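S.K.: Predicted coordinates and the sequence they were generated for:
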Amino acid sequence: MAGGRIRDEDIALVRERTSIADVISETVTLKSAGGGNLKGLCPFHDEKTPSFTVAPARNVFFCHGCGQGGDAIKFLMDAEHLTFIESVERLAGRAGIQLRYIETGAAPIRQQHGQKQRLVAAHAAAVEFYASQLGTAGARPAREFLAQRGFDRAAAERYDCGFAPEGWDHLTRHLRQKGFTAPELITAGLAREARSGSLIDRFRGRLLWPIRELTGDVIGFGARKLFDGDDGPKYLNTPETPIYKKSHVLYGVDQAKREIAKQGRAVIVEGYTDVMACHLAGVPTAVATCGTAFGADHIGVLRRLLMDTDAIAGEIIFTFDGDAAGQKAALRAFEEDQRFVGRTFIAVSPDNMDPCDLRLAKGDMAVRDLVARREPLVDFALRQVISRFDLDTVDGRVEAMRRAAPLVAKIKDREKRPEYVRKLAGDLGMEIEPVQRAVLAAAATPDKGAAGPTPSAARATPAAPAGDSPQAMVEREALKLAIQVPVLAGPMFDALGPEVYQHPVHLVVRQAVAEAGGAAAATGGVVWIEQIRDACPDLAAQALVGELAVEPLRLDGDADPRYVSITLARLEWGSVTARIANLKSKVQRVNPVANKDEYFALFGELLSLEQHARALREQAAGGL
């Protein structure tokens, strides 16, 4: 992925030149659904009846079952778990489009992009070299290490395990012969400069695991010490480089990403062999950090895979050792827990064994059972906090309550808090009231990340029409016209403001159309649809835009100006009749004798609205 922003006009060109049907057909079998649309089984959720719709004319897709939708860029992001830029770059390569990057600082982004490709290529060559060395006589300790932990040759090949020879510059000389420069090898973290000034290998005499990013590209290595003469750390990782950021990297994520997305679950383990053991034992969602603690950036990677949103909540399961360090890590994880929408759990082996040791001692089933026996992380955290205090004393119980109350107050699901208050009171042997007061006091201290209701949520709105009511249906049809055929809808659509929309989500989409520049200024197509979607402030509105983009219009044949006029007249008529009803109610409440001026003003406004309503009704009835 390049290090900067792609020019907007190039992104638009990629969207326009990409055939979404061709892209999706590589993953989904599509069949004609009538009206120019295609249908297939959704790749993002299990279903027996196809609800996944592709509209080739507008280059967008939408699933009526799970709500996923967007353009070809979004499809690759969801299906391949790529970033936005990675998706654009892949589609640009398919279409033969040369992307331009906005320059920042002294070096153009294009140069940075080219550098990444060289560093990735160097790592790919290094993987081949190290893998070829694993079968040599000098690599016997590496093979024995793997075998002693239950990994055969097939497992080593599946994870591209390799061996770095003990010599000073075996890899360096190999890569230099392939055309890589000394600065490139140093920048990649594959080699370093010795005191003598010569170039030497970073990894020597070690068992290696390639570390891949989501795309599958190797960006670094983890290396385990094998020989007593090695005075380095037990595990040595690639240093920070332009492509390797340890706070963002999760080992095994390239193999686990599809199952994480499919199951809505991620299992966090502590080491490379634990990932291998879990995968081979039937827990394919396991990943591990690489030489650093699990943190906020790792959470960002997992949230993307889990689709961790207010609407979709996955499971995150931590498998820490039961020792003091593992307990500390678990409590630190609970602090980070609030960054997830989903539910967090912990799985600790009764014998304090990690997944690799557990598989060796008790087999694959024991590893699967470990994950199955998970408990909510908040339960574990509360138990660990309480265990520090002597609950046989008053001081111990009160102090335990003070320390545990903030944990209960942090529970995201507020409906669960009263139950945990009762549980905490029972565990402490205290009455509920003081525990409840302590939790409420802790909750009253706002988090920095807390936010009030959004303006749209705080706004008082009238009762929305049912989704299948005549008013809601005509609002939906009007929005479809603006999204699908803005050239036809144009000024007529824009002339009707947000006040004619009664359904709250329809209103948000209508405002998004305005923020995207209005239908009159649009030419249609996937770029226009994505502009509207990007202008939507919430997931519900974004999903509706995707749905309306593929939903056929309610007429036989193609839309024309007459159909637009009729539809928008029906839309405005619904709004006007609602205003008439409100005005009639107000007129009836005014005393025509005591408040003559107000009465006649309201009455005159009522007559004018009724006349306008009759004209709209005649326009709306034209030919329908």
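M.R.: Arrived safely, thanks for sending. Numbers count the residues shown, from 1 in each chain.
S.K.: going forward, measure contacts and count neighbours with C-alpha atoms only.
M.R.: OK.
S.K.: where exactly do the strands run in the stretch 251-400 of the chain?
M.R.: In the stretch 251-400 of the chain, the strands defined using DSSP state E, counting those that start in this stretch lie at 265-269, 286-289, 315-318, 343-346, 375-376.
S.K.: So for residue 175, which of those strands sits nearest?
M.R.: Shortest distance between residue 175 and these, using CA to CA, is found for strand 286-289: 27.8 Å.
S.K.: Use this one as the comparison:
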Amino acid sequence: MSGRIKEEDVAHVRERSPIDEVIADYVQLKSAGGGQKKGLCPFHDEKSPSFHVTPSKGFFHCFGCQASGDVIAFLMKIDHLSFTETIERLADRMGYQLRYEQGNFTPAPAGNRSRLIAANALAAKFYQEQLNTSPLAAHARELMTKRGFDKGACETFGVGYAPDEWDGLTKFLREQGFTIDELETAGLSKMGQRGPIDKFRNRLTWPIRDISGDVVGFGARKLASDEEDQGPKYLNTSETPIYKKSQVLYGLDMAKKEIAKKRQVVIVEGYTDVMAAQLAGITTAVATCGTAFGADHIRIIRRLLMDDDAFRGEVIFTFDGDAAGQKAAMRAFTEDQKFVTQTFVAVEPNGLDPCDLRQQKGDLALRDLIAKRVPLFEFAIRTELALHKLDSAEGRVNALNATAPLVAQIRDKSLRPEYTRLLAGWLGVEVETVSSAVAQGVKRQPQQSAPVVNGEEEAPQVQWRPNPQEPRLILEREVLKARLQMPSLISNWREIESGAFTHPAYIQLAQIIAAVDEQSSIEIEQISDENMRALFTELNVEPIRADGEVTGHYVESIVARLREVGISRAIAELKSSLQRLNPVENEQEYNQAFASLVALETTRRGLHDLALRSI
């Protein structure tokens, strides 16, 4: 990168980057009618979609958390990019060559996202070439072959080999113009006793990509024996400005479209498990990157599984059959409460992970494992029951005491009675006994400390912002939306009385509109106040409440109605003033006020008739 991007190039990139297509890389969008699209907000947790996109205007707005803006603002916010980095990414996306104000090359700062992405992309190619061509990578290729992956599979998933050298990658990237600071910041190099050395050496590597497909880090498996390499078996890139392991799912860039299409996601534990599942036909498989499946992962998955304002998909966890896998499944039970989807567990009885299962028994066996999934609630309860001797009275009592709280933790009240009956059958005791134990467990559940709406934390409200559902303000809101979205249909904006708008935010926006030419469109760059920019975007995105097509007659009617309401308020105030005036002592003032009242009444009646005729 060199210098400042030319303004005309910025405008070109903004105008030719369809906002719905860019956002679709992060959010599953559905038609909302009237040219609108909607989905689950990527910036806060929600169950019902309040995130709206208006492609014709180039804006997005969330009616839950108030995030809003254009395509540039979206990418800056979701990927934590600078303005310049965002323009460069959008330009790369459309294959457009940017021009800069200055001609001299100046290296970007070490933390610059585009530079870190470029370094990781080159590192991925370097590792792949090493695996394919280096004689020293023979043992790496042999291991992948033994695991059931040929050269084609390795190329599909970008598998590579970090050579058994101190600074092979570091030297290569330095020759490409990257600084030591950049390579350290990217997590590709680190300082050794005699200078910078490679972070990964003598390891198989997997490029970890974000949801948009950019390489942001690597997972690496050691190939040497424990005596030769005392490091961990699997080593991931340390957290960097572009890599946050709690916010990345390996394979999601490949699986996201299938996840949205099939409304299913399969969570596996390792990189080779993702490869095995994908190659076996389970095209919705993803994995966490060296961390437990957590709240950030849940938010990503929920956005992809939205369908027709509801979550109709399946989340299927696969765990190793060993104790660690059982523990992971039980931990998922507590996180599952945040899902609205149906959540299942698939554990191979002999303890085989998906990669081993495919290798030993073939693709069909792996597909069968997923097909035979069981509900997570059932798995959690049965896992606990397995720890007790159910053939004795004492064992059954202990098992009841351990499992009743699990049923009580199920937040979906409609499911509790069914699992109460199932638990009674598994234990061989009366349903009433289990119901009583579950009821006691429910009473002991901690109360929610944060405001909750429909099972989720309510998004914080911004005080300056008008409530979109406030009945007395709806008319003001509709007129503002019509002026912003269809300026050609309102030719008399300056005729609207100053008292027509009552909320401070609407008054301020109306004044901004009045400052431009009649019927002219307003660009967001013309608005300096951040609150007004947010409201401007919100009203541009929100559908107009018309029954059917928005016509000139409809817009004329709501403008007339707004003016009529405003004039009615002025009439009421004038009548109140007249009542306080003595017509004898204040004859001239009284007569002027009375004349104004008559004129206002005449105008009001005309507006009332116009509003009715225009409907």
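M.R.: On my side now, so go ahead. Not measured: the values here are computed from a predicted model.
S.K.: circling back: okay, the strands of the stretch 251-400 of structure 1 in a markdown table with mean neighbour count next?
M.R.: Shown next, in a markdown table, are these (neighbours: other CA atoms under 10 Å):
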| stretch | mean neighbour count |
| --- | --- |
| strand 265-269 | 25 |
| strand 286-289 | 26 |
| strand 315-318 | 24 |
| strand 343-346 | 22 |
| strand 375-376 | 15 |
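S.K.: Ok, which of those comes nearest residue 207 of structure 1?
M.R.: Nearest to residue 207 of structure 1, of these and by CA to CA, is strand 286-289 at 17.3 Å.
S.K.: Does anything pack onto the closest one? Which helices or strands?
M.R.: With contacts defined as 3 or more CA pairs under 8 Å, 6 or more residues apart in numbering; DSSP states H and E, strand 286-289 of structure 1 has these neighbours: strand 250-251, helix 253-263, strand 265-269, helix 272-281.
S.K.: Name the residues that touch the third one?
M.R.: In other words, strand 265-269 of structure 1. 259-260, 275, 285-289, 302, 306, 314-320, 355 (CA atoms under 8 Å, 6 or more residues apart in numbering).
S.K.: how near is residue 344 of structure 1 to residue 139 of structure 1?
M.R.: Using CA to CA, to the nearest Å, one gets 40 Å for the distance from residue 344 of structure 1 to residue 139 of structure 1.
S.K.: next one: residue 251 of structure 1
M.R.: Separation of residue 251 of structure 1 from residue 139 of structure 1 (CA to CA) stands at 23 Å.
S.K.: before we move on, the earlier item: quick check: which of the strands of the stretch 251-400 of structure 1 is nearest to residue 419 of structure 1?
M.R.: Smallest distance to residue 419 of structure 1 across those (CA to CA): 13.6 Å, for strand 375-376.
S.K.: Now whichever residue in structure 1 pairs up with residue 200 of structure 2. Nearest residue, chain neighbours left out?
M.R.: Superposed on structure 1 with TM-score structural alignment, residue 200 of structure 2 falls opposite residue 203. Sequence neighbours aside, residue 164 is the residue nearest to residue 203 of structure 1 in space, at 6.0 Å (criterion: CA to CA, 6 or more residues apart in numbering).
S.K.: dump the residue contacts of the most centrally placed residue in structure 1.
M.R.: For structure 1, residue 304 is the residue whose C-alpha lies nearest the centre (CA atoms, centre = their mean; 2.4 Å). With contact set as CA under 8 Å, 6+ apart, residue 304 of structure 1 has these partners: residue 81.
S.K.: just residue 524 of structure 2 next, same as before
M.R.: Applying CA under 8 Å, 6+ apart, the residues contacting residue 524 of structure 2 are 533, 536, 537.
S.K.: Residue 19 of structure 1 pairs with which position in structure 2?
M.R.: Checking TM-score structural alignment: residue 19 of structure 1 goes with residue 15.
S.K.: Please tell me how far the residue lying closest to residue 284 of structure 1 once chain neighbours are set aside sits from residue 308 of structure 1.
M.R.: Sequence neighbours aside, residue 256 is the residue nearest to residue 284 of structure 1 in space, at 5.7 Å (criterion: CA to CA, 6+ apart). For residue 256 of structure 1, the distance to residue 308 of structure 1 (CA to CA) stands at 16 Å.
S.K.: hang on, the earlier thing: what do we get in structure 2 for the residue nearest to residue 203 of structure 1?
M.R.: Matched to structure 2 by TM-score structural alignment, residue 164 of structure 1 sits across from residue 162.
S.K.: what sits against its match?
M.R.: Counting by CA under 8 Å, 6+ apart, residue 162 of structure 2 has contacts 127, 130, 169, 200, 201, 202, 203, 204, 205.
S.K.: swap in residue 354 of structure 2?
M.R.: 268, 273, 276, 277, 318, 366.
S.K.: Could you dump the helices and strands packed on strand 286-289 of structure 1 into a markdown table with distance to residue 195 of structure 1 added?
M.R.: Output for these, formatted as a markdown table (distance: least, CA to CA, whole Å):
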| stretch | distance to residue 195 of structure 1 |
| --- | --- |
| strand 250-251 | 32 |
| helix 253-263 | 37 |
| strand 265-269 | 38 |
| helix 272-281 | 32 |
